[in-house]
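Participant: Take a look and give me a structure for this.
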Amino acid sequence: MSAPKSHLLSQVIESECVFNGDWVPASGPLQSIIEPATGERLMRCATADTADIAKASRDAALAQPAWAALGPRQRAAIFRKAADVAEQSFDELALYVARETGAALFKGQHEVREAIVLLHQAAGLLSQAHGVVLPSEAGRLSYARRQPHGVVGVISPFNFPLVLSMRSVAPALAAGNAVVLKPDPQTPVSGGFLIARLFEAAGLPKGLLQVLPGAADAGEALCRDPNVRMIAFTGSTGAGRKVAEVAGRNLKKVALELGGKNPLIILEDADLDLAARNAAWGAWLHQGQICMATGLILAHESIAAELTRKLVEKAQAMTFGNAAREEAAMGPLINQRQLQRVHDIVSDTVRAGARLEAGGDHDRLFYQATVLSGVKPGMRAFDEEVFGPVATVVSFATDEEAIELANRTEYGLAAAIISPSVGRAMAIGERLQCGMLHINDQTVADECVNPFGGRGASGNGGSVGGPADWDEYTQWQWVTVKDTAPVYPF
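Facilitator: Got it, this is the predicted structure:
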């Protein structure tokens, strides 16, 4: 099975280059990009080193002022053109994203659809007001306007690489910045080169978007580089702490979207069939490799056993294999290291006294849909983000206990509550420490137009997306204007 090669992808797959407006060789070694489901090599990718990052950042800084000075309608047209190009190559792009990420085809299709939405959202930013007139004394015009940072460094992960890169790249460019994008080296096309090709085809001026896959040293160089004024990072909490430390020492703005241990509270009056479907979707979608994945299923003690039984039935019916070719419901985990971590968490939790109700085994990188019950605080599956297909069931007796269990975490990304008693569910939700709250849904949700972000170990309190993008990718400049300078007493 060879990699799909559309007019958009063929140059990327065959070039073994990085992108700076042109396709050029990088200084780092070539690495093979392997399809997780088959073990087949999709392409060989050039990797960037610290020298490449330094040059890319300098070039981006030189290109940025002319872009910021370009009229908003001219900039917006480029985003709409990029969206059109993505629409025209939708099927090829969706299949490639699914293959490179080890995902089901519908997940690849979802990423391409959302990337198109993000491009249109970026175009729409440019028709919005870019400032406000402020009250001031007579004879003085006082206003505040949004100014681009200059160069924004974007570091994106492997799990939803197209969406999680594009949601920073597109609004950052729209706001007048240049961008240096370092996608995860496991998904360089989905997270980087595909975006480069879309903007190249749309006529983005050269130098404004630099795409350089690389290892941790390249990411650290981006955080240190004096030409880069902001870092937008999506990834694990551990890596996010390192990014924040290095970028903070260099006085950069940092936007962190990190991990989560997201609770789904199911009250005793919930429809159990619906609740089980929501819990399974939230826990096992994309093999649980989602920051918003349902990490804790908190079920009232009167329904916990029956809910667990329904989840076991669903787990036993789940198929795994090459989901990109629609041969199974679930695909593989991204690599052996992640699989081993998931298995260790499950095994350690069972040894600590939890019950393995279903799953808990694997074939190559394919980890079975797993159900754990009897999980308590202090067990790894309760305390840690698993990032694998593990449904962790915890029982509670009262609403107060549910709230306490849901908040017993360093994370604070998403939370959800299922109950026909909407008022009761909203009262519980008011007390949950989370950046996103869903009543009568599971925890995995994003519509691109909403502020997306968490608190605590899930991020540094900011949000990206929708109305939050102006706040993240620009800074305020206050301007006053008078006809003549005043006569001060000195």
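Participant: When you work out contacts or count neighbours from here on, use the C-alpha atoms and nothing else.
Facilitator: Will do.
Participant: How many neighbouring residues does the residue lying closest to Ala144 once chain neighbours are set aside have?
Facilitator: In space, and not counting its chain neighbours, Ala144 is closest to Trp478: 4.3 Å by C-alpha to C-alpha, 6 or more residues apart in numbering. Neighbour count of Trp478, defined by other C-alpha atoms under 10 Å: 13.
Participant: same question, the one 10 residues further on
Facilitator: Per other C-alpha under 10 Å, the neighbour tally for Tyr488 reads 5.
Participant: who's in contact with the nearest residue to Arg431 once chain neighbours are set aside?
Facilitator: Excluding the flanking residues, the one nearest Arg431 by C-alpha to C-alpha, 6+ apart is Ile403, at 7.1 Å. Residues in contact with Ile403 (C-alpha atoms under 8 Å, 6 or more residues apart in numbering) are Ile428, Arg431, Leu432.
Participant: Which helix or strand contains the first one?
Facilitator: Which is Ile428. Element membership of Ile428 [criterion: DSSP states H and E] is helix 422-429.
Participant: So which residues of the stretch 251-400 of the chain form strands?
Facilitator: 253-257, 262-266, 294-300, 355-358, 362-363, 366-367, 370-373, 390-396 (DSSP state E, counting those that start in this stretch).
Participant: Reformat those as JSON lines; add mean neighbour count and distance to Arg140.
Facilitator: Below are these laid out as JSON lines (neighbours: other C-alpha atoms under 10 Å; distance: least, C-alpha to C-alpha, whole Å):
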{"stretch": "strand 253-257", "mean neighbour count": "25", "distance to Arg140": "31"}
{"stretch": "strand 262-266", "mean neighbour count": "31", "distance to Arg140": "51"}
{"stretch": "strand 294-300", "mean neighbour count": "28", "distance to Arg140": "54"}
{"stretch": "strand 355-358", "mean neighbour count": "19", "distance to Arg140": "71"}
{"stretch": "strand 362-363", "mean neighbour count": "12", "distance to Arg140": "70"}
{"stretch": "strand 366-367", "mean neighbour count": "25", "distance to Arg140": "66"}
{"stretch": "strand 370-373", "mean neighbour count": "24", "distance to Arg140": "66"}
{"stretch": "strand 390-396", "mean neighbour count": "27", "distance to Arg140": "61"}
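Participant: and this one, so I can compare the two:
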Amino acid sequence: MPLLDPALWSGKASIGTWTPPTGGTAPVVEPATGDVLDVIGVATAEDVQVAAGRAARAQPAWARLPYTERAAVLRRAGDLFTEHAEEIRQWLIREAGSIPGKASFETVTAAQECYEAAALVSRPLGEVLPSAEPRLSLARRVPAGVVGVIAPFNVPLVLGIRSVAPALALGNAVLLKPDLRTAVSGGVAVMRVFEEAGLPEDVLHLLPGGAATGAALVSAPQVRVISFTGSTAAGRKVGAAAAEHLKRAHLELGGNSALIVLPDADLERAASTAAWGSFFHQGQVCMTTGRHLVHASIADEYVERLAHKAAQLPVGNPDKEEVALGPVIDAGQRDKIHALVTASVDGGARLAAGGTYRDLFYRPTVLTGVTDASPAYAEEVFGPVAPVRTFTDLDEAVALASATPYGLSLGILTADVMRGLELAERIPTGLVHINDQTVNDEAVAPFGGVAGSGTGARFGGAANIEAFTETRWITARSAQAPYPF
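Facilitator: Have a look, this model is predicted:
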């Protein structure tokens, strides 16, 4: 039987077992064609509360298992992502509009996230502290308890599993709420893998839904940590709600990341690098290169090369054609992209390439002559749009790159690597890539943004231990302590 056989999950959520939730169903739509592929169950606040209660009861036994047994489940999960990669990949192509290469990246990364999470459980989880008293004093990391994971539509498998896997490995139970638009590739796939890997019942629950489901997840008393990936606007609401309930929220939010191209950069490679940064997965990535800051002496050639690259990239149905860009996720996102491009052109920017669409297929777009007032430059587009702006010296480049409410990623292209590093020191971002574009991620690396892009590096490597555990102070004396009372 296929891992993702719809007979198991069609019209359902996983609340201990696969069952129809109380919120009815939502269609699973293929954005490239508009076809309804199936239906997924929609979880309500009532379903969230039931799942949270079951998770809280199951979590202590899972945490008490020998670390070797938890690691074995995570390793099996990694193997299953590899074993069923083609099946999962097909859902990523059809449901999320991913080109095959991007879909393969997700399945490979999902496996790697599980393997890295398996390695977390054998890391030291505490330290011996000095004490002025005659006692042993320890700081120990313990599971947070129940973790709520809210994942977005754009890279649905990776952006769910990178929290689910380490949270489980460290002894927590997890409630996963994927975006309804990608609930199969970003939710069912994760749930089914861990079922087959031998995860005990009730340790992981799948709760597809919208904003109301997410709000219920944040407010559920049993949930102690929220891991949210999504827009900055939604993240502010999640953070405020979590603060009201006195629980931690790890927020990985939007961005409008800059690629700085210095005059000594290799322009042939720069055009390729820049196109990937802006057009990969139709620009629907938080790290997308949203602003191209190019030295004035090379700007004309840069724009010409980038526009030529954009004009040559094929756009179409990734399930039927060999394309570089697939569809954007839905009409609302397409219309937002086009409104930002149109408003920018109306305000004086010039279209060097693109700016048109058919159905949900938006052409890769290059804009020049943008200013602070150009919406496609000033705002996060979340589409395949590359606004190009010039600078004349490094101080101006720093000022332009820093003039944003976001602080996620930064790319710098230069033949002088040390100058690139020195420049990066002056620009506040969570991620920096010298001689590379802004879209990069590895399971072993800390990941996160600052300012409007989130609450810092809370994912990846050892950062996961901080994210999904609490620190407990423990002391022990050889004899009962005497007191003067």
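Participant: picking that back up, of all the strands of the stretch 251-400 of structure 1, which one is nearest Gly462 of structure 1?
Facilitator: For these, the distance to Gly462 of structure 1 is smallest for strand 253-257, at 6.5 Å, taking C-alpha to C-alpha.
Participant: any residues touching that closest one, and which ones?
Facilitator: 229-235, 240, 244, 247-248, 453-454, 458-460, 462-463, 472.
Participant: Can you list which of those are found in helices?
Facilitator: Gly240, Ala244, Ala247, Gly248, Glu472 (DSSP state H).
Participant: And for the residue mapped onto the fourth one from structure 2, nearest residue in space, chain neighbours not counted?
Facilitator: Spelled out, it's Gly248 of structure 1. Under the alignment defined by TM-score structural alignment, Gly248 of structure 1 is paired with Ala243 of structure 2. Leaving aside its sequence neighbours, Ala243 of structure 2 sits nearest to Ala249 (C-alpha to C-alpha, 6+ apart; 7.9 Å).
Participant: how about Leu208 of structure 1, what's its partner in structure 2?
Facilitator: Counting by TM-score structural alignment, the partner of Leu208 of structure 1 is Val203.
Participant: From Thr17 of structure 2, how far out is its match?
Facilitator: Val203 of structure 2 sits 11 Å away from Thr17 of structure 2 when distances are taken as C-alpha to C-alpha, to the nearest Å.
Participant: Who are the contact partners of whatever residue of structure 1 lines up with Arg389 of structure 2?
Facilitator: In structure 1, the residue matched to Arg389 of structure 2 (TM-score structural alignment) is Val394. Contacts for Val394 of structure 1 (C-alpha under 8 Å, 6+ apart) come out as Leu296, Ile297, Leu298, Ala299, Ala304, Ser373, Gly374, Val375, Lys376.
Participant: In which helix or strand does the residue opposite Arg197 of structure 1 in structure 2 once aligned reside?
Facilitator: Using TM-score structural alignment as the criterion, Arg197 of structure 1 maps onto Arg192 of structure 2. Using DSSP H and E, Arg192 of structure 2 sits within helix 189-197.
Participant: Tell me the buried residues in the helix or strand following that helix?
Facilitator: Per DSSP H and E, helix 189-197 of structure 2 leads on to strand 204-206 as the next helix or strand towards the C-terminus. With burial defined by 16 or more other C-alpha atoms under 10 Å, the residues of strand 204-206 of structure 2 counted as buried are Leu204, His205, Leu206.
Participant: after superposition, how close is the next helix or strand after strand 204-206 of structure 2 to structure 1?
Facilitator: Next helix or strand after strand 204-206 of structure 2 toward the C-terminus (DSSP H and E): helix 211-219. With mean C-alpha distance after the TM-score superposition for structure 1, helix 211-219 of structure 2 departs from structure 1 by a mean of 0.7 Å once superposed.
Participant: Who are the packing partners of helix 211-219 of structure 2?
Facilitator: Where contact means 3 or more C-alpha pairs under 8 Å, 6 or more residues apart in numbering; DSSP states H and E, helix 211-219 of structure 2 is packed against helix 45-64, strand 146-150, strand 173-177, helix 232-244.
Participant: returning to what we had before: looking at neighbours, which among the contacts of Ile403 of structure 1 is most surrounded?
Facilitator: Going by other C-alpha under 10 Å, Leu432 tops the contacts of Ile403 of structure 1 with 22 neighbours.
Participant: Quick check: the counterpart of that residue in structure 2 vs Thr438 of structure 2, distance?
Facilitator: Under the alignment (TM-score structural alignment), Leu432 of structure 1 maps onto Ile427 of structure 2. Computed as C-alpha to C-alpha, the Ile427 of structure 2 to Thr438 of structure 2 distance reads 14 Å.
Participant: Nearest the geometric middle of structure 1, what residue?
Facilitator: Computing the C-alpha centroid of structure 1 and ranking residues by C-alpha atoms, centre = their mean puts Leu164 first, at 3.8 Å.
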